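**Q** Output the structure for:
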Amino acid sequence: MYDTILFPTDGSEATIGAAEHAFSHAERYDASIHVLSIVEVAGGLGTAGRERAALNERRDERASAAERIVSETEPEGVETTIAVEFGSPARVITEYVDRNAIDLVVMSTKGRSGAERIVFGSITDEVVRRADAPVLAVRR
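**A** Now for the predicted structure:
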């Protein structure tokens, strides 16, 4: 049913439950997992040396956090790929789904709440509306 599963994460502890669901599905369906972490950037990528260095540092932090989550939740035998990309999270996730023929997205509902959610919306909500794959939204 599912050959390729995407698990987007910001590396926080709040996403562990979604990781457990993603890896459980991968094990059940003998699917591979793509773990995607996104460095959110406003506008375009800066070209100044300091901006580039800061983005690279954030990319490395995101990669380390994703690797930690994988090491804590990945069952033996599940093929896992970790990627870190730059941009608007919902856009990056939906584009990643298209580029990588993702069959299922498993993501946490944690994130913005209250007034911030009303103003900015939920990344999960936007992915549900835009992704060309089913989205399993896991409550914390």
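**Q** For the rest of this, base every contact and every neighbour count on C-alpha atoms.
**A** Noted.
**Q** Which helix or strand lies directly C-terminal to the helix or strand encompassing residue 66?
**A** Assessed by DSSP states H and E, residue 66 sits inside helix 49-73. Next helix or strand after helix 49-73 toward the C-terminus (DSSP H and E): strand 80-86.
**Q** Distance from that following strand to the middle of the chain?
**A** Going by CA atoms, centre = their mean, to the nearest Å, the spacing between the C-alpha centre of strand 80-86 and its chain's C-alpha centre is 8 Å.
**Q** Stretch 87-102 now?
**A** Worked out by CA atoms, centre = their mean, stretch 87-102 lies 9 Å from the chain centre.
**Q** for stretch 32-50, same thing?
**A** 12 Å.
**Q** In that stretch, which residues are buried?
**A** For stretch 32-50, burial by neighbour count (16 or more other CA atoms under 10 Å) applies to 32-40.
**Q** Secondary structure added to those, as CSV?
**A** Below are the buried residues of stretch 32-50 laid out as CSV (DSSP: H, G, I helix; E, B strand; the rest coil):
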residue, secondary structure
32, strand
33, strand
34, strand
35, strand
36, strand
37, strand
38, strand
39, strand
40, coil
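**Q** Serialize those residues to TSV and add fields for distance to residue 96.
**A** Listed next are the buried residues of stretch 32-50 as TSV, based on distance: CA to CA, whole Å:
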residue	distance to residue 96
32	15
33	13
34	10
35	11
36	9
37	11
38	11
39	14
40	15
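**Q** Let's see this one next, to set against the first:
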Amino acid sequence: MYDCILVPTDGSREVERALEYAFELARTHDATIRSLYVVNAAGYGGLPMETALDGVSDALRDEGRAAVDRVEELAPADVTVETKVLDGAPSQVIVEEADPAECDLIVMGTHGRGGIDRLLLGSVTERVVRRASVPVLTVQVDPDEVDDRSEEPRLAAE
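**A** Reported below is the predicted structural model:
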């Protein structure tokens, strides 16, 4: 059913909960995991010097490389992982990368913000869910539960 599962990462430990689901699905369907980090340097465009922007961009790329390398480290030996670090608006790049010709499923963590937090901060996951042409599996990744989670992954509704 799935040949390629796209798993965007921001490098946080919370994303590891979503990875558990992705790895299990990859095993079940003999699918490849494509780990993606999106460098969103647009917010740094107002810096006064071009060299400062280059330095920030390099730092963000290094952070991205570390994030996708961590996915490779966590992957079970029987799961193939490909990695990409791309530039752009995160939700747009994720949707484009998951074009049906590339990936069959997106697995993303969601921090579960609601109300005014979601209104003010927006949600990359929500924008991806609304725009993606492939199914999106969202996994609740509450930072307070990262250290307390059980051995078996559970759906947020459980």
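**Q** circling back: from the rest of the structure, what touches the helix holding residue 66 of structure 1?
**A** Applying CA atoms under 8 Å, 6 or more residues apart in numbering, the set of residues contacting helix 49-73 of structure 1 from outside is 9-12, 16, 19-20, 23, 35-39, 45-46, 82-85.
**Q** now residue 53 of structure 1: how far from residue 33 of structure 1?
**A** 29 Å (CA to CA, to the nearest Å).
**Q** what does residue 81 of structure 1 give?
**A** 6 Å.
**Q** Over to residue 100 of structure 1?
**A** 11 Å.
**Q** same check, this time on residue 128 of structure 1
**A** Distance of residue 128 of structure 1 to residue 33 of structure 1, given as CA to CA: 19 Å.
**Q** which parts of the helix or strand hosting residue 23 of structure 2 are buried?
**A** Element membership for residue 23 of structure 2 (DSSP H and E) is helix 15-29. Neighbour-count burial for helix 15-29 of structure 2, counted by 16+ other CA under 10 Å, picks out 15-27.
**Q** Average offset of that helix relative to structure 1?
**A** With mean CA distance after the TM-score superposition for structure 1, helix 15-29 of structure 2 departs from structure 1 by a mean of 0.6 Å once superposed.
**Q** now the angle from that helix to helix 50-74?
**A** 50 degrees (axes from the mean of the first three to the mean of the last three CA atoms, to 10 degrees).
**Q** what comes into contact with helix 15-29 of structure 2?
**A** 1-5, 7, 9, 31-33, 71, 75-76, 78-79, 107-109, 138-141, 146, 153.
**Q** Return the subset of those residues lying in strands.
**A** The strands, defined by DSSP state E, take in 4-5, 7, 32-33, 107-109, 138-140 from these.
**Q** Compare those and tell me which has the most neighbours.
**A** residue 33 (29 neighbours; other CA atoms under 10 Å).
**Q** And that one, what's its match in structure 1?
**A** In structure 1, the residue matched to residue 33 of structure 2 (TM-score structural alignment) is residue 33.
**Q** Do I have it right that its match meets residue 83?
**A** No - assessed by CA atoms under 8 Å, residue 33 of structure 1 is found out of contact with residue 83, at 10.8 Å.
**Q** quick revisit: I'd like the buried residues of helix 15-29 of structure 2 written out as JSON lines, with distance to residue 60 of structure 2 added.
**A** JSON lines is the format used below for the buried residues of helix 15-29 of structure 2 (distance: CA to CA, whole Å):
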{"residue": "15", "distance to residue 60 of structure 2": "18"}
{"residue": "16", "distance to residue 60 of structure 2": "20"}
{"residue": "17", "distance to residue 60 of structure 2": "23"}
{"residue": "18", "distance to residue 60 of structure 2": "22"}
{"residue": "19", "distance to residue 60 of structure 2": "21"}
{"residue": "20", "distance to residue 60 of structure 2": "25"}
{"residue": "21", "distance to residue 60 of structure 2": "26"}
{"residue": "22", "distance to residue 60 of structure 2": "25"}
{"residue": "23", "distance to residue 60 of structure 2": "26"}
{"residue": "24", "distance to residue 60 of structure 2": "29"}
{"residue": "25", "distance to residue 60 of structure 2": "29"}
{"residue": "26", "distance to residue 60 of structure 2": "28"}
{"residue": "27", "distance to residue 60 of structure 2": "31"}
